[in-house]
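K.L.:
give the three-dimensional model of this entry:
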Amino acid sequence: MSDGPTYGFDTLQIHAGARPDPATGARQTPIYQTTAYVFRDADHAAALFNLQEVGYIYSRLTNPTVAVLQERIATLEGGVGAVCCSSGHAAQIMALFPLMGPGRNVVASTRLYGGTVTQFSQSIKRFGWSAKFVDTDDLEAVKAAIDDDTRAIFCESIANPGGYVTDIRALADLADAAGIPLIVDNTSATPYLCRPIEQGATLVVHSTTKYLTGNGTVTGGAIVDSGRFDWSANDKFPSLSEAEPAYHGLKFHETFGPLAFTFHGIAVGLRDLGMTMNPQGAHYTLMGIETLSLRMQRHVENAEKIAAWLEKDDRVDYVTYAGLPSSPYHDRVKAQYPKGAGALFTFAVKGGYDACVKLVNALEIFSHVANLGDTRSLIIHSASTTHRQLTPEQQQAAGAGPNVVRVSIGIEDADDLIADLDQALAKASA
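P.N.:
Okay, here's the model as predicted:
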């Protein structure tokens, strides 16, 4: 889309980054299913490899279909650029890769997806990195956890599995004071409900597998760069501020300014880590984003109705949905998430672990899967699946205790979903 008018979200989710195909006039973005691209001549090839010209070299790095998706997600999030990759987990590593080094740490929320907790507490140790897990509602604890080796703060806007909402602005202030970036996983909220960059985040990551695609067909990830962080303000981020040997001493921040992180993600991250998104996956996600606002409105509407019904049910101990008036996060939702608290939350079933298993097995419309953000309503018992690798203490901190199930409310008829939960709860409590 051309510069000029400021378009609304519903327009941008369909048009941002996309133009009719110049070769055929195709209105929908084509799937450029190719590994390589012909150079005009030797000088053109050299300029591309030297990062002196922007273009397509090899699909591990860049692809026209993926490029449209990158521009669309960046536009919806209010960033200057984005890098798409193979999964949400890949996006997290890609986000940390230019920032970290042996002996460095990231301060991370205790309320994270179980796979992220495992990635941060176990897998990143193999790079010589570490994570400090802190309750991000305790700002003093966050501040105390930051030390000279801390290179980022990491949180989720709406936490998986409990649906807790984060005070992004408060964490951004702490990150700014420490001279480090705030990274926000915005998967559960999407840019329709929350735009972390507007609240001070430096980087936003997504599992595009979830709400952005919305149909449970492909995996993918994205890192969005706000373009606002001064990578040269101190010596903490040499990958971005100092000479890069692989590009004859080029300094990414000096050369690319606000787009330094984005260019590094492609020219170094994708080049060396190879966590590439395939063009067909990008195409599915582009089609999903076209209806994002419509789906999120229905997701939230259904979630509010179902959470209210569950809260009143005697077979349920508690519901964690932040959109409920009884939630301790309700005022934060109204102030920072005015379009709603998403559609992901947990509820505790009286009868504990065994009752949760019976409930999951008895449901007919809800699908028992390890995913969220689908048009279909989904359920999982986190303690025995996605958070199984965690200690009991970590499970409780993440909101995934043995008596809890996580639901991702879809866009079906809410009354049908309530009826399904009702019959399953009856069997679980029998």
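
K.L.:
rest of the way, CA atoms for contacts and neighbours
P.N.:
Will do.

K.L.:
surely residue 83 is in a helix?
P.N.:
No - counting by DSSP: H, G, I helix; E, B strand; the rest coil, residue 83 falls outside a helix, being strand.

K.L.:
my read: it touches residue 268, true?
P.N.:
No - if you go by Cα atoms under 8 Å, residue 83 and residue 268 don't touch, sitting 11.6 Å apart.

K.L.:
with neighbour numbers in mind, choose between these two.
P.N.:
residue 83 (32 against 20; other Cα atoms under 10 Å).

K.L.:
mind checking how far that one is from residue 356?
P.N.:
Going from residue 83 to residue 356 by Cα to Cα, to the nearest Å gives 39 Å.

K.L.:
same check, this time on residue 90
P.N.:
Using Cα to Cα, residue 90 is found at 31 Å from residue 356.

K.L.:
residue 375 now?
P.N.:
Distance, residue 375 to residue 356, by Cα to Cα: 23 Å.

K.L.:
which of the two has more neighbours?
P.N.:
residue 356 (25 against 21).

K.L.:
next up, for comparison:
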Amino acid sequence: MTALDARVRDEQAVAEPELGFETRQVHAGAIIDAEAGARITPIYQSAGYVFESFDDGVERFAGRSARRAYSRNDNPTNVVAARRIADLEGGLDGVLVASGQAAIAAALGALAEAGDHILAADRLYEGTREMVRGLLRRQGLEFETLPIDSDEEAWVRAVRPTTRAIYAESIANPLGEVADLDLLGRVSARTGVPLVVDNTVATPYLNRPIEHGAAIVIHSTSKWLGGHGSAIGGAIVDGGFDWDPERFPHLHAARPHGAPSWAERFGRGAYGAYLRSVVVLEQGPTLPPQSAFLLLHGIETLSLRMERHVENAHAVIDALRGHPAIARIHHPSLDADRAEVVARMLPRGAGSVVSLDLAGGREAARAFLDRLELVSQMTHIGDVRTLAIHTGSTIHGKLDEAERLALGVTPGLVRLSIGIERADDIVADLRQALEGLER
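P.N.:
Next comes the predicted model:
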């Protein structure tokens, strides 16, 4: 064994499948540094890795060696974080990228090309919608949306020969509509079109889309997975799928130098291999290893934080329900029309994004936000700190009023991301900021 071999053992899933979520969030996918004995995954701050010989370099670049060639798509710190997220989601493998937006672009880019069709639920994060109607449309992708509560047959009828993905958020941002992933999973199975789910708001602690039929799961790791708001990042998890050669010929096409196709070599994991070895390698949306290191530390406490996030969200809802300044509170737990779907999809709780529709409109929102003391006014969610933003003038600010109202974004809508502070302190700050804002 060479010194390089001794430096780091191959990645290993330390956690066994039968171990609980709380154990796996600490141990899954860990690298053991054999030389230094470090138990914490180190930051591997290196652009590349030394070849043992000429032939070793050839084998690495041909993909015939398990050893890594370059950090653009194969940094050890990043690999550990990606595999840990994949383990928690129940996937085959994962890849980290530079942001949640990069994750969406890379995930869809590995499925579709110009002229292809993406079918999506109509309730999506505005940043996703902006990319869909802008950059991705200019690159030749066609997007169609259906109401999130459409029935199974409506989804099946909307699938075309050119459809390459069905796309949804498990919990939509900012109003908290919950997708019926069981229904969408059945549509995927019937049509051969993979279900892609953005699971950022729910996290794998509250919902695991692969268990409901999703083929691919996306995260903005900057949010609850990291939790501390100190590093931007994104993740894509390959859940495995039977890749139809007619819909996805690029996964079945012959590769250079007689190499087997992605599907021949990796089977149901062909997508993840193609994503890492082609899309991420060629486009280069690389996450810095320092960010992956911070992400790993966040993941270790995910279950504890999510329990507190959910508990605090309900405390806020209970405290503000019926307040004269609030016309409506948005949270999945309050959606009576889809209560059965919410209970089935989110048995551990429905997340911690709570949106307040202030009866006094934009000026009431301005007064409320500027009075906040403990709660931070900023554009972010999933932080340990409670955050607030007026979405109509910021995130949805590029839309006209009719477009905002069609999405349920009223002039007085304020999105709260409830943190893990003492619930009484959060409530007290919200209450004092609401004082005098009557209907």
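
K.L.:
trace residue 204 of structure 2 over to structure 1, please.
P.N.:
Correspondence of residue 204 of structure 2 to structure 1, assessed by TM-score structural alignment: residue 191.

K.L.:
so who does residue 315 of structure 2 touch?
P.N.:
By Cα atoms under 8 Å, 6 or more residues apart in numbering, the contact set of residue 315 of structure 2 is 423, 427.

K.L.:
please enumerate the helices of the stretch 1-150 of structure 1.
P.N.:
Remark: helices assigned in the stretch 1-150 of structure 1 by DSSP state H, counting those that start in this stretch are 9-15, 42-49, 64-77, 88-96, 114-121, 139-145.

K.L.:
next one: the first one to chain centre, how far?
P.N.:
Between the mean C-alpha location of helix 9-15 of structure 1 and the chain-wide mean there is a distance of 19 Å, by Cα atoms, centre = their mean, to the nearest Å.

K.L.:
nearest residue to the aligned partner of residue 99 of structure 2 in structure 1 other than its sequence neighbours?
P.N.:
By TM-score structural alignment, residue 99 of structure 2 lines up with residue 87 in structure 1. In space, and not counting its chain neighbours, residue 87 of structure 1 is closest to residue 220: 3.8 Å by Cα to Cα, 6 or more residues apart in numbering.

K.L.:
show me the contacts for the counterpart of the one you found in structure 2.
P.N.:
Aligned counterpart of residue 220 of structure 1 in structure 2: residue 233 (TM-score structural alignment). Residue 233 of structure 2 is in contact with 96-100, 220-222, 287, 291-292, counting by Cα under 8 Å, 6+ apart.

K.L.:
list the buried residues for stretch 328-335 of structure 2?
P.N.:
Neighbour counts using 16 or more other Cα atoms under 10 Å place 328-333, 335 of stretch 328-335 of structure 2 among the buried residues.

K.L.:
please identify the residue in structure 1 that aligns with residue 392 of structure 2.
P.N.:
Aligned against structure 1 by TM-score structural alignment, residue 392 of structure 2 finds its counterpart in residue 383.

K.L.:
likewise residue 184 of structure 2?
P.N.:
So residue 184 of structure 2 corresponds to residue 171, using TM-score structural alignment.

K.L.:
same thing with residue 346 of structure 2?
P.N.:
Checking TM-score structural alignment: residue 346 of structure 2 goes with residue 337.

K.L.:
my guess is its match contacts residue 195. True?
P.N.:
No - taking Cα under 8 Å as the definition, residue 337 of structure 1 is not a contact partner of residue 195, at 9.2 Å.

K.L.:
could I get the buried residue list for the longest helix belonging to structure 2?
P.N.:
In structure 2, taking DSSP state H as the definition, the longest helix is helix 302-320. For helix 302-320 of structure 2, the buried set under the neighbour-count rule, 16+ other Cα under 10 Å, comprises 302-303, 305-317, 319-320.

K.L.:
got it, and stretch 348-362 of structure 2?
P.N.:
349-362.

K.L.:
of those, which is the nearest to residue 341 of structure 2?
P.N.:
The shortest approach to residue 341 of structure 2 among these belongs to residue 350, at 11.0 Å (Cα to Cα).

K.L.:
what sits against the nearest residue to residue 13 of structure 1 once chain neighbours are set aside?
P.N.:
Excluding the flanking residues, the one nearest residue 13 of structure 1 by Cα to Cα, 6+ apart is residue 290, at 5.2 Å. Applying Cα under 8 Å, 6+ apart, we find residue 290 of structure 1 in contact with 10, 13-14.

K.L.:
can you map out the helices along the stretch 251-400 of structure 2?
P.N.:
Here the stretch 251-400 of structure 2 has its helices, by DSSP H, counting those that start in this stretch, at 262-266, 270-274, 281-283, 289-299, 302-320, 339-345, 361-371.

K.L.:
excluding chain neighbours, what is closest to the equivalent of residue 74 of structure 2 over in structure 1?
P.N.:
Taking TM-score structural alignment, residue 74 of structure 2 has residue 62 as its aligned residue in structure 1. The shortest distance from residue 62 of structure 1 to any non-neighbouring residue, by Cα to Cα, 6+ apart, is to residue 56 (5.7 Å).

K.L.:
can you count the residues close to the equivalent of residue 277 of structure 1 over in structure 2?
P.N.:
Aligned by TM-score structural alignment, residue 277 of structure 1 pairs with residue 287 of structure 2. Residue 287 of structure 2 is flanked by 23 other residues according to other Cα under 10 Å.

K.L.:
go on, residue 5 of structure 1?
P.N.:
Neighbours around residue 5 of structure 1, by other Cα under 10 Å: 7.

K.L.:
from residue 389 of structure 2, how far off is the corresponding residue of structure 2 for residue 367 of structure 1?
P.N.:
Residue pairing (TM-score structural alignment): residue 367 of structure 1 is matched to residue 376 of structure 2. From residue 376 of structure 2 across to residue 389 of structure 2, the span is 9 Å (Cα to Cα).

K.L.:
picking up where we left off before, turn the helices of the stretch 251-400 of structure 2 into JSON lines, columns for distance to residue 214 of structure 2.
P.N.:
Below are those laid out as JSON lines (distance: least, Cα to Cα, whole Å):
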{"stretch": "helix 262-266", "distance to residue 214 of structure 2": "18"}
{"stretch": "helix 270-274", "distance to residue 214 of structure 2": "13"}
{"stretch": "helix 281-283", "distance to residue 214 of structure 2": "24"}
{"stretch": "helix 289-299", "distance to residue 214 of structure 2": "22"}
{"stretch": "helix 302-320", "distance to residue 214 of structure 2": "22"}
{"stretch": "helix 339-345", "distance to residue 214 of structure 2": "13"}
{"stretch": "helix 361-371", "distance to residue 214 of structure 2": "38"}
